[in-house]
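Chemist: What follows is a predicted structure for the sequence shown.
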Amino acid sequence: MKKLTLIGAALALSACTMTPSQPVDVTIIGVNDFHGNLAPTSFRVPDPADRTKTQTVQAGGIESIGTILKNARAQNPNTVFIGLGDVIGASPLASNLLRDEPTIDAMNQLGMQLSVVGNHEFDNGVQELLRIQKGGCNSNDVTRACKYNNTYSGAKFQYLAANVVDEKTGQAVLPAYKILNVGGVKIAFIGAVLKDTPTVVTPSGVAGLKFTDEAQAINKYVPIVKNMGADAIIALVHQGGASTDAFDVVSCKTLSGDIVDVAKRIDPSVAAIMTGHTHKGYNCVLPDPNGKDRVVIQGDSYGHLLQRLDLRVDPRSNTVLDIKASNVVVDAAKTAKDPAMTAILTKAKSVTDPIANTPIATLGVEQITRAANAAGESALGDVIADSQLAATQDPAKGGAVIAFMNPGGIRADFPVNVPNPSKNVTFGDAFTVQPFGNILTVITLTGQQIKDTLEQQFDNPAAGQTRMLQVSKGFAYSYDTTKEKGSRVSNITLNGAPLDLSASYRVTVNNFLADGGDNFTALKGGTNRLGGDVDVDAFAAYVKANAVNLSGQVQNRITKLQ
C-alpha cells in the first residue's frame, strides 16, 4: 500500500479556565452504527401498555437528532456529542451515492466532536478514510465524491483508533484518544475498533494495517491520559454483544458476546464503556478487573437510539462521583425537526431522488423480511441468493449452479418501512438492502470446499450476529451444532442429488466473500474467477422479473437438526 500520512498519536483540548471548585455535571450523547441514515426508519420498541409486545415507530434521522441535541444542550451546556463507529458506510442511497459527504456535513453541523472508527469506515480503504477526515476531492470514486458540494472540507470531528497501526512502520494511523475540556473538567475518550475488522471488511480495504487487541490498546493509553490530568475516562469500543433485556432496562446483567471479555479487561480507571457494531440496544453492567460493576451501553443502529451518559465529575479528586446511563429513543413522530438538518436532507435527496424513486415492481406482499428463522435462513436472503444465481447461470456469465449470500450484507428489510399497502418497491428500496456495490463473482469450488465453507458458519467471530449463508434454490443441507467442529453439516444436495465432494461446481458469491470476507476463508480457494454484475442491479432485475411470485416466506432450504 502507499505510505500513509500518519496523524499524531493523540489530540488534546487544553483548559484555559481554572479548575472548578465544585463537581461538574457532564452529559455525553453518542450515536453508534448510524450508517448514513439521514432519514428515519422503522424501529420496534416495547409497548408501554404490555411489555411482552412491541410497537413500530419511525425513529432516527438527522432532523430529530438535531432537536434532541439542542434540547440536551439547553438543559446542560456541558454536553458532548460523539460517534461509536460506522458513522458512514453501508449507507442508504441519499448518502452512499454522494460518498457519505452529506452525513459528514450533518455530523459537523450537529457538533460531533469525535468518533471511534468502525469497521465500515474502512470499506473504501484507509486512504479514502483519511480523505473523509481531512477533506478534498481526491477520492477513489470520483463519480460520487464532491457531488454533494463541489468541494469537501472533511470531518470537523476527530476519528480515533488506538488499535490500528501501519504494519510496516508500527505507527498509529489515527489518534488513539482525545481529551475534551467540558465545563472546566477534562474528559478523555480512548477509542478502539474490533480487532477482527480484517475478517468483516473487504481485504483490500485494510491491506497494510494491523488491528490489535481492543482492551490492551485502550489500557496502554489510560496512564497517559491520567498523567495529562483527565478527570474522567470513557472507552469507545466498536465491538458489542447482545442482551436478552430490552434497551430501556437499566443496569441489565444479561450481556453476552465478544464485548464481555473486552470490557472485563479494560482498566478500572475507565468510568464507562460505550459500544457499537452489533446493532443491539442494551444498557448493561459488567464487572471491571476489580469486580466493580461498570456501565456498558449500546444504542441499536441507524440513529434509532442515542446512548446517553450523565456524569458528575469532581475535578479536585479527578473522580467520577456518579454516572447514569440511558438509551434515548429518537421518535421522529414526536420530535420537532431541526431546520438545518432538514436542509441537508433535502439537498442530498434532490441529487439522489431521481435514482432512488425509480420504480422496480409491485410485490405480492407488503414486505420481504431479513429476519432469520431458527435455522438462520430468511425470506429476503432466499430472494437475494436466487437473484445472484439468476444473474450468473448463463454460461457466458459464469455458468453458476449455486449462489451464497452473506447475511451481514443484507442491511434492511425490503422495503425498510411498513405499512406498505401499495406493495410498490423502488430502486432506493433495493439499494437500502444492498448498499455496498459488491460485484457478483463466480468461482469454481469442489464439493469439499463447499462443505468446508458451510462448516465455517459455526466457527465465526461475530458476536450477536448470525453468519448463516443464504443459499439459492435447488441447494439444501442440514446441520447439527452438537456435532464436532468440521462435522456439523450433512445431507448436502443440489437439485435433489447428493453433492459430490470430489466434483467441481460453479458458485456465485460477492467479491467480499470471494476474498474470504466474514472469515469464510475456504472461498479464497476458488478458481477461475469471473466478475459480473453489481449485486444490487442483479437483485433489482430479479425482483422486477419475479415480483408476483415472491411470497415473502422462508423457503426452508436449511434444516437445523439440533
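Modeler: Now that the structure is in, tell me what you want to look at.
Chemist: C-alpha from now on. contacts and neighbour counts both.
Modeler: Noted.
Chemist: quick one: the helices in this protein?
Modeler: Secondary structure of the chain (DSSP state H): helices at 62-75, 93-96, 101-110, 126-134, 197-200, 214-227, 258-265, 339-356, 379-392, 427-433, 447-455, 511-514, 535-546.
Chemist: buried sites along the first one?
Modeler: Looking back up the chat, that one is helix 62-75. Within helix 62-75, the residues that qualify as buried are 62, 63, 64, 65, 66, 67, 68, 69, 70, 72, counting by 16 or more other C-alpha atoms under 10 Å.
Chemist: Excluding chain neighbours, give the residue nearest to residue 124 in space.
Modeler: residue 205 (5.6 Å; C-alpha to C-alpha, 6 or more residues apart in numbering).
Chemist: roughly how far apart are that neighbour and residue 272?
Modeler: For residue 205, the distance to residue 272 equals 31 Å [C-alpha to C-alpha, to the nearest Å].
Chemist: So for the two, which residue has more residues nearby?
Modeler: For the pair residue 205 and residue 272, the greater number of neighbours falls to residue 272 (27 against 20), based on other C-alpha atoms under 10 Å.
Chemist: if we can go back for a sec, can you tell me which of the helices of the chain is nearest to residue 27?
Modeler: Residue 27 sits nearest to helix 62-75 of all those, at 8.1 Å, using C-alpha to C-alpha.
Chemist: try this one side by side with the last:
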Amino acid sequence: MPISGTTGRRTTALAVAAAAALFGTTALPAAAEAHGRGHDKPKYEDLQLLAINDFHGNLEPPAGSSGTITEIDPATGKTVATPAGGAEYLATALRRAREGHPNSLTVAAGDMIGASPLVSGLFHDEPTVEAMNEIGLDVTSVGNHEFDEGSAELRRMQEGGCHPTDGCYEEGRTFEGADFRYLAANVTDEKTHEPILKPYWVKNVRGVKVGFIGVTLEGTPNIVTAAGVQGLGFGDEVETVNKYAAELKRQGVNSIVALIHEGGLPASSVYNYDCGAAGAGISGPIVDIARNIDPAVGAIVTGHTHNAYACMIPDPDGVPRSVTSAASFGRLYTEINLKLDKRTGAIVRPSVTAANHVVRRDLPKAPDLTALLERYTRLAAPISNRATGYITADINGRGSSALEKPLGDLIADAQLAGLSAPDKGGAQVAFMNPGGIRSDLVYKAAGAEGDGVVTYGEVFAVQPFTNMMQVKTLTGAQLVQVLQQQVSGANEAAPKVLQVSNNLHYTLDLNRVGAARVLVDSIRLNGAPIDPAASYRVAANEFLAGGGDGFPAFAAGTDKLVGASDLDVFNAYLTAHSSAGAPIAPPAADRITVVPVVKAG
C-alpha cells in the first residue's frame, strides 16, 4: 500500500522548537545535544503528539459527573472533582500546548462521534467533525461508535456531503467532511477482505517518516447494532497492528505509533495515577495487546474504557513502552514527547515521555469554536430547550459507580410503563443496558430553564442512540439466562449488570464465580418466583434485544413487536409522571441486592 500524504488544514501556526524530556535514566548520545548548533547536522528530531479519545460529540462542557476529572488537590492533598471539558476550552488547551513545538501532531483513538449530546447528535455529528477540523486533529482510529449509523455514514464523515435522508441543515452550506484521516486497519469488507478505510497514515516530520496505524476493538460487533456493522469483519488488534507495522517498515517507515480503540483499567481513578514502570497498576484488554505488539511500535494511544492513564507496559522484548488514554469527553489531553533518530528513522524509545493534562474551564474560550457552537445551538434550540419533565435532585446514570444506577432504574421503569399495554407489546418486565446510559439528569440548571427542569436536550444526552424499543417473548429459563449472562460468558471478566424495572428483584453475590453469582432462588418478578416453563413478555432496546453486549438469550426471544424509540419512551414517561408541583425523585436503587466481595484477612 502506498504511503499516504498529509491531510487537513491547521488552524493555528506552530511556534519554535523545544527539546523533549527524557524518560528514565537512559541517556541519548551527546550528538543529540548538538541539534541546531553551528554547522552540525541534527541527528534527532523532536516530535510532540497531543492525544485525545472518546470525545463522543461533547462540544458543550459535559454536565454532572461526566464533566469532572478526579485529581489530588496539591493544597490539601485530598481527592477532588475538577470541572473539565468543552470544545472551546479543549481548542485553547491544545493550541497552547503546541506552542514551542514546530513538530506537533494531534491524534485520537476513536469514538470521536456517536452517543453524542443533542447539539451534535441532532445533526448526525457533523458539528463534531467540523469542530475537530478547527481544533486541528490530524488522524484518528475508528472506534465502535463510529459505526452507530453504519459504514456508509462513516465514509460520509470522512468525505463529506449532505445526509442522505435529512439533507443539508443550512441553506447554501454543504458538509465538507473531515480534514483529518480516519483509520480502520482491522475493519474489512466481508466481500473484498480489504480495509473499508485506510489502515495507516504517514507524516513526514522533517525527513523522518512517522506512521500511524489505527484499529478498533475486535469485539465491536458485540457492542454495536447489527445494522451498523452489517457486511463488515473486525480483525484481531495485535495481528492487524503487527501486519501493518511490517508493511510500513518495508516502506522505510521505522517510527510507528498505534492508535487503538481498546483500553485498560487503572488501579486509581486519579487522572495522573502512576501505573509503575512495569505497568502493574493497570489491567484490562490493553495489557495483553500492548505486551504482544511489535517492538517497532514506539508508543500506543488507546481509548474505549474512558479511563485516564499514562503507563509503561513491557513490549514482547520486555522493554517498557508508553501506553496512554485521556479519559473521555475532552476533559483531558495527553502530551507525548519523543525523539526521532534521523539516521535510523526510528523512535528513540528511552526518550518517550507522556503525561495527561486537565482541560480546565478557567482557560479562555476559543472564539472559532464558540462561533461554531453558537451556530448549531441556535439551530437546535427549538427542540433542545423544550421542557419534558421535572426532578427533585440529580439522578445519576453515567456518573454512578454502583452496579445499579438510579437513572438506569428510571429508564427501565419508563420502558415498562410505555410498553406494558397489550397494543404496545404487553411487556411484563424491562431491562436497560448500562452502556446505553450516556449522562446524568442534573437538577441544577445549566441554562435558563430553571432548576429541576428536564429538557429534551438533556434527555437526548442520556439516550442519544434513538434505538427502537422491542418486546419479545422469553421463557422463564431464558429470562434467568439473561440475568446469568450479566456475569458469565462474554461478561464474566467484566460484568455488565442490567438495569431492571421496579417489579424485578434478585441477589447478586460477587464472591461466587460466573453464572453462580446470580442466586436463582432469589429472583422475584412481581413478588413471585420465575417459572422456567412459563412465557414472559420482555422489553429492551433493539441493541440489547438483538443479543448485544453479550446477551444471546435476548436474541432467542420470539414474537417480536417493535415500539417507539427509547428516547421517545423516556420523554413520554417524564412528561406523564412529573410536573413542576410533583417532580420525580431519584429511585432508591434497591432492586438488586449486591453481596460485595469479602477480602481475605
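Modeler: Nice, I can see it. If you're wondering where the values come from, they're calculated on a predicted model, not measured in any experiment.
Chemist: coming back round to it: let's have the buried residues of helix 62-75 of the first structure in CSV, adding distance to residue 243 of the first structure.
Modeler: Below are these laid out as CSV (distance: C-alpha to C-alpha, whole Å):
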residue, distance to residue 243 of the first structure
62, 27
63, 29
64, 26
65, 25
66, 28
67, 29
68, 26
69, 27
70, 30
72, 27
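Chemist: Let me know the closest of those to residue 397 of the first structure.
Modeler: residue 62 (41.7 Å).
Chemist: Surely the closest one touches residue 38?
Modeler: Yes. Using C-alpha atoms under 8 Å, residue 62 of the first structure is in contact with residue 38, at 5.3 Å.
Chemist: okay, and the common contacts of those two?
Modeler: residue 345 (C-alpha atoms under 8 Å, 6 or more residues apart in numbering).
Chemist: quick one on the thing from earlier: so which of the helices of the first structure is the most surrounded?
Modeler: Greatest average neighbour count among those goes to helix 93-96 (a mean of 28), per mean count of other C-alpha atoms under 10 Å.
Chemist: Output the helices of the first structure as TSV; include the columns distance to residue 146 of the first structure.
Modeler: As requested, those are exported to TSV (distance: least, C-alpha to C-alpha, whole Å):
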stretch	distance to residue 146 of the first structure
helix 62-75	21
helix 93-96	12
helix 101-110	8
helix 126-134	11
helix 197-200	28
helix 214-227	34
helix 258-265	37
helix 339-356	12
helix 379-392	32
helix 427-433	21
helix 447-455	40
helix 511-514	26
helix 535-546	23
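Chemist: To residue 313 of the first structure, which of those lies closest?
Modeler: Closest to residue 313 of the first structure of the helices of the first structure, according to C-alpha to C-alpha: helix 214-227, at 14.3 Å.
Chemist: helices and strands around the closest one, which ones?
Modeler: Here helix 214-227 of the first structure touches strand 185-193, strand 232-238, helix 258-265, going by 3 or more C-alpha pairs under 8 Å, 6 or more residues apart in numbering; DSSP states H and E.
Chemist: Tell me roughly how far it lies from the second structure on average.
Modeler: Comparison of helix 214-227 of the first structure with the second structure after fitting gives an average deviation of 1.1 Å (mean C-alpha distance after the TM-score superposition for the first structure).
Chemist: Strands along the stretch 51-200 of the second structure, start to end?
Modeler: 68-72, 79-83, 104-108, 139-141, 181-183, 187-189, 200-205 (DSSP state E, counting those that start in this stretch).
Chemist: Now do the second one against strand 68-72, angle only.
Modeler: The reference is to strand 79-83 of the second structure. Strand 79-83 of the second structure and strand 68-72 meet at an angle of 140 degrees, taking axes from the mean of the first three to the mean of the last three C-alpha atoms, to 10 degrees as the criterion.
Chemist: returning to what we had before: out of the strands of the stretch 51-200 of the second structure, nearest to residue 496 of the second structure?
Modeler: strand 68-72 (23.5 Å).
Chemist: packing partners for the closest one?
Modeler: strand 79-83.
Chemist: So which bits of the strand it packs on are buried?
Modeler: 82, 83.
Chemist: can you check stretch 161-174 of the first structure too?
Modeler: Buried residues in stretch 161-174 of the first structure, counting neighbours by 16+ other C-alpha under 10 Å, are found at 161, 162, 163, 164, 165, 166, 171, 172, 173, 174.
Chemist: ditto for stretch 133-153 of the second structure
Modeler: 133-151, 153.
Chemist: How about whichever residue in the second structure pairs up with residue 116 of the first structure: what's its closest non-neighbour residue?
Modeler: Residue correspondence to the second structure (TM-score structural alignment): residue 116 of the first structure is matched to residue 141. Closest residue in space to residue 141 of the second structure, ignoring its immediate chain neighbours: residue 214 at 4.2 Å, by C-alpha to C-alpha, 6+ apart.
Chemist: what residues are up against the equivalent of the one you found over in the first structure?
Modeler: Aligned by TM-score structural alignment, residue 214 of the second structure pairs with residue 191 of the first structure. Residue 191 of the first structure makes contact with 115-117, 160-162, 176-177, 218, 235-238, according to C-alpha under 8 Å, 6+ apart.
Chemist: one more time with 7 Å, if that's ok
Modeler: 116, 160, 161, 162, 176, 177, 235, 236, 237 (C-alpha atoms under 7 Å, 6 or more residues apart in numbering).
Chemist: gap between it and residue 125 of the first structure?
Modeler: According to C-alpha to C-alpha, residue 191 of the first structure and residue 125 of the first structure sit 19 Å apart.
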